[in-house]
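Engineer: Starting from these lines, generate the structure:
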Amino acid sequence: MQSPNWDDIRVFLAVARAGRLQAAGRLLGLDHSTVARRMGTLEAAIGARLIDRSPRGVVLTHAGEVLRDHAERIEVEMIGASAAVGADTGTVAGSVRLATPEAFGTYLVAPNVHRLHARHPTIELELAPESRSVSLSRREADIAIGLTRPPRGRLVARRLVDYRLGLYAAREYLAHHPTIDTVEAVKAHPLVWYIDELIDIPELRYFDQIVSDAPTVFRSSSIAAQQAAVANGLGIGVLHVFAAEQDSRLERVLPDLEVTRSYWLLMHADQQRLPRIRAVVDFLDEVVRINQHRF
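Structural biologist: Sure, this is the predicted structure:
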């Protein structure tokens, strides 16, 4: 048996976690044919078939399951070695992928990322602000901002900050419509909301906690798109207070009616000491601290 190449093992781990060659390629920045070729090279070096392919994806063989356990231990050692070398040389560099809910990434991280760059110009931050769940266990991101604490797994988790959501409408819209002074009155106005079947994060399902049975006139999986539609006078929307209060076109409706949620900071236990990871975590803590008044 030949000695397997670590880069090929990294490809194998990505395939094992993603369940598809194409998905693994997207994670690694490789095309499908390169992933397939690297898997073939690794199987030749190991002397065993590692995956079975089907139209529904890939399944690890027994040999693949055995290799995955060893490969993950090697990965942990490589990460530890990288952290030790980085700490010894004082180097803070590299790419960090940060997955966040859209509002956090769009209205808090992006406007402040210049602070991280000024302090650590050799760190490349990859921001993925989405309304879907991201799996850290499949290495889809290095750090994630979640809306709940994960129940188990080798993750480090801590509550970052609580935030509020409330009803908003454009000042121009409110100037030309009757005063909204009760929850019942809201039902007479068009509502901007999510596309329900595209919400896979339960904590985003707060519609009934604020108002139910209101007619929706526009739906989007993007909270930024919802806020833009509301700010331009389409109707009423449930928006993040920390974002909506920064838009002078918007006015709070029924200020006592709100929902509170929490942002959680999540990262891999085996990566938390990497200098580049620590630098981004410090940056996130700074972002929350300087914007505390908005939450």
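Engineer: only C-alpha atoms for contact and neighbour calcs from this point on.
Structural biologist: Fine.
Engineer: Grab the nearest non-local neighbour of A16.
Structural biologist: Closest residue in space to A16, ignoring its immediate chain neighbours: L60 at 7.0 Å, by Cα to Cα, 6 or more residues apart in numbering.
Engineer: go on, F218?
Structural biologist: Spatial nearest neighbour of F218, chain neighbours left out: V192 (5.0 Å); criterion: Cα to Cα, 6+ apart.
Engineer: Count the neighbours of that neighbour for me.
Structural biologist: Residues near V192, counting by other Cα atoms under 10 Å, number 26.
Engineer: Would you agree it is in contact with G237?
Structural biologist: Yes - using Cα atoms under 8 Å, V192 is in contact with G237, at 4.9 Å.
Engineer: Now do the helices in the stretch 151-295 of the chain.
Structural biologist: 171-175, 183-186, 207-210, 223-231, 241-244, 275-290 (DSSP state H, counting those that start in this stretch).
Engineer: ok, the residue lying closest to P255 once chain neighbours are set aside - contacts?
Structural biologist: What sits nearest to P255 in space, not counting adjacent residues and going by Cα to Cα, 6+ apart, is G166, at 7.1 Å. By Cα atoms under 8 Å, 6 or more residues apart in numbering, the contact set of G166 is 210, 238-241, 252-253, 255, 257-259.
Engineer: Output these in a markdown table; the columns should cover neighbour count.
Structural biologist: Conversion of those to a markdown table gives the following (neighbours: other Cα atoms under 10 Å):
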| residue | neighbour count |
| --- | --- |
| I210 | 14 |
| V238 | 27 |
| L239 | 25 |
| H240 | 25 |
| V241 | 18 |
| R252 | 20 |
| V253 | 22 |
| P255 | 11 |
| L257 | 15 |
| E258 | 17 |
| V259 | 16 |
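Engineer: And this one, please, so the two structures can be compared:
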Amino acid sequence: MNWNDLRYFVVLAGEGTLSGAARKLGKDHTTVARRIDALEQDVGARLFDRLGTGWSLTDAGENLVPVATKIEEDVLAFERQARGDETAHGVVRIAVPPLAGRILFAPRLAELLKDQRHLEYEILGSSVIANLARREADVAVRMATPDQSGLIARKLTNLRHAVYAMRGYTATVPEKDWEFCADGRNTFGDYKQGWVWEQLNRKLPMRVRSDDTHTVLAFVAAGYGLGLLPRYLADEDDRLELVTDDVTNELRKPVWLVVHPDIRRSPAVRMVMDALIKATEAIPDRYKC
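Structural biologist: A predicted model of the protein is given here:
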């Protein structure tokens, strides 16, 4: 039996569809189907019913889910422990939000690569939270308080936000005609929007919502209206002017460094963690609190 097939089984059992499992595993759906077929042949039992709406576990499959999950956890723990005893060589998987990773952390990590030529990085620049227990990443930078048990987390800093407009917008556009480009990602976006209304003492029309900070900045820089943006990004853009600053830091966005305890002893991982900490220390004070 190929023990790696158990991971395909566990993920497909959780997702319920080939496309969902393939997306989570970073494989194509034909590979997932082939690995499940091989596992069924090895165990001599049908584990899934192939339905038009998805893949449904059979009774045999249901019974094997907790067993497979436990085996997978043990195998991953073995791998993490082995990596934790390695010298500073090999690949370190780093999960970091795309925008902050590119602007705040990539330069410091690049410096480390120049000095440590035996290191390799796999940068997971996605807003999807990587599962460290499953070794989807070795180290993660997160813009939300970690809630997964069993991980070691260190708060790096808080990032500041402010309201911006295109340079000259507030002087040439009457206040009654101001509009707002909203962050439509989550409840924090709704909270930020409410804060803006309080600062301006009124609601603004919103004809644009985006879950991408660069898109919000592009609309604001093009003269669409106001937008709430991280200071480390917007202050560096000469096209923008600051309209309302968050002087009380109500909208501070926490930044956390997260690692699994089994792998934190790895010299390579330790080097990367130190580089991320130094990158945070290098952020100008006006951008953090």
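Engineer: if we can go back for a sec, quick one: which of the helices of the stretch 151-295 of the first structure is nearest M267 of the first structure?
Structural biologist: Nearest of the helices of the stretch 151-295 of the first structure to M267 of the first structure, taken as Cα to Cα: helix 275-290 at 8.7 Å.
Engineer: what separates the lengthiest helix in the first structure from the chain centre, distance-wise?
Structural biologist: As assigned by DSSP state H, the longest helix anywhere in the first structure is helix 62-89. Centroid displacement of helix 62-89 of the first structure relative to its chain, using Cα atoms, centre = their mean, to the nearest Å, is 24 Å.
Engineer: got the angle for that helix vs helix 275-290?
Structural biologist: Here helix 62-89 of the first structure points in a direction 70 degrees away from that of helix 275-290 (axes from the mean of the first three to the mean of the last three Cα atoms, to 10 degrees).
Engineer: Relative to Q246 of the first structure, how far out is the residue mapped onto P230 of the second structure from the first structure?
Structural biologist: Structural alignment (TM-score structural alignment) places P230 of the second structure against H240 in the first structure. Using Cα to Cα, to the nearest Å, one obtains 10 Å as the distance from H240 of the first structure to Q246 of the first structure.
Engineer: Ok, R149 of the first structure next?
Structural biologist: Distance of R149 of the first structure to Q246 of the first structure, computed by Cα to Cα: 28 Å.
Engineer: which of those two has more neighbours?
Structural biologist: More crowded of R149 of the first structure and Q246, by other Cα under 10 Å: R149, with 17 against 11.
Engineer: which SS state does the corresponding residue of the second structure for that one fall under?
Structural biologist: Alignment note: R149 of the first structure maps to T145 in the second structure; criterion TM-score structural alignment. Following DSSP: H, G, I helix; E, B strand; the rest coil, the label given to T145 of the second structure is coil.
Engineer: was I right about T145 of the second structure contacting P254?
Structural biologist: Yes - look at T145 of the second structure against P254 with Cα under 8 Å: they come within range, at 7.1 Å.
Engineer: Please name the nearest non-neighbouring residue to A221 of the second structure.
Structural biologist: Ranked by Cα to Cα, 6+ apart and with sequence neighbours excluded, the top spatial neighbour of A221 of the second structure is M166, at 4.8 Å.
Engineer: what's the counterpart of that neighbour in the first structure?
Structural biologist: Aligned against the first structure by TM-score structural alignment, M166 of the second structure finds its counterpart in A170.
Engineer: And the helices in the stretch 1-150 of the second structure?
Structural biologist: 5-15, 18-25, 29-43, 59-84, 98-100, 106-115.
Engineer: Skipping its backbone neighbours, what lies nearest I283 of the second structure in space?
Structural biologist: In space, and not counting its chain neighbours, I283 of the second structure is closest to L104: 7.2 Å by Cα to Cα, 6+ apart.
Engineer: same thing with A71 of the first structure?
Structural biologist: I9 is the one closest to A71 of the first structure (Cα to Cα, 6+ apart), at 6.8 Å.
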